[in-house]
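1. Coordinates only, no sequence provided:
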């Protein structure tokens, strides 16, 4: 048979564990929110870069590089 003191100790222990778990969950939630913000920023940057890449037209100097003969050591 458990005494009242034992039950109080067990309840206090459970309350302590619960407090630590709630803190851990909040920390994980904060980290997830931060990572989601970073991901959204990166996605926007990637979309902007893709748009710029599509807008770039090959210049005559870049096209002429493809037509050049290889160096003599080839």
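-> Received, thanks. Since the structure is predicted, the reported quantities are computational estimates derived from the model, not experimental observations.
2. drop to CA atoms for contacts and neighbour counts, all remaining ones
-> OK.
3. Tell me where this protein has helices.
-> In chain order, the chain shows helices spanning 4-55, 60-67, with DSSP state H as the criterion.
4. Check the gap between residue 36 and residue 48 for me.
-> In this view, residue 36 and residue 48 are 18 Å apart by CA to CA, to the nearest Å.
5. Run the chain-centre distance for stretch 44-58.
-> The chain centre lies 22 Å from the centre of stretch 44-58; the measure is CA atoms, centre = their mean, to the nearest Å.
6. Second structure follows, compare the two:
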């Protein structure tokens, strides 16, 4: 009977470990998914900024700028 109790305890220990591993995997998956969403968002923003810089929309018109403070 002792052998059967040991096997039962080992099985319970393994089931507990698997449950914790499954939970950890789910948490890691959620984290990775959130990171990929953030990376995609940042990539789109970077592409938009690059397009705006290439189009010259960030080039200031000197006639509309105030003179520097030392004048």
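-> Perfect, thanks for sending it. Since the model is a prediction, treat every value here as computed from it, not as a measurement.
7. rewinding a little: mean neighbour count, the helices of the first structure: which tops it?
-> Burial among the helices of the first structure, expressed as mean neighbours by mean count of other CA atoms under 10 Å, is greatest for helix 4-55, which shows a mean of 12.
8. with the second structure superposed, average distance for that helix?
-> Between helix 4-55 of the first structure and its aligned stretch in the second structure, the superposed structures give an average distance of 0.3 Å (mean CA distance after the TM-score superposition for the first structure).
9. For that helix, what is the distance to the chain centroid?
-> Relative to its parent chain, helix 4-55 of the first structure has a centroid offset of 12 Å by CA atoms, centre = their mean.
10. Show me what it is packed against.
-> With contacts defined as 3 or more CA pairs under 8 Å, 6 or more residues apart in numbering; DSSP states H and E, helix 4-55 of the first structure has no helix or strand neighbours.
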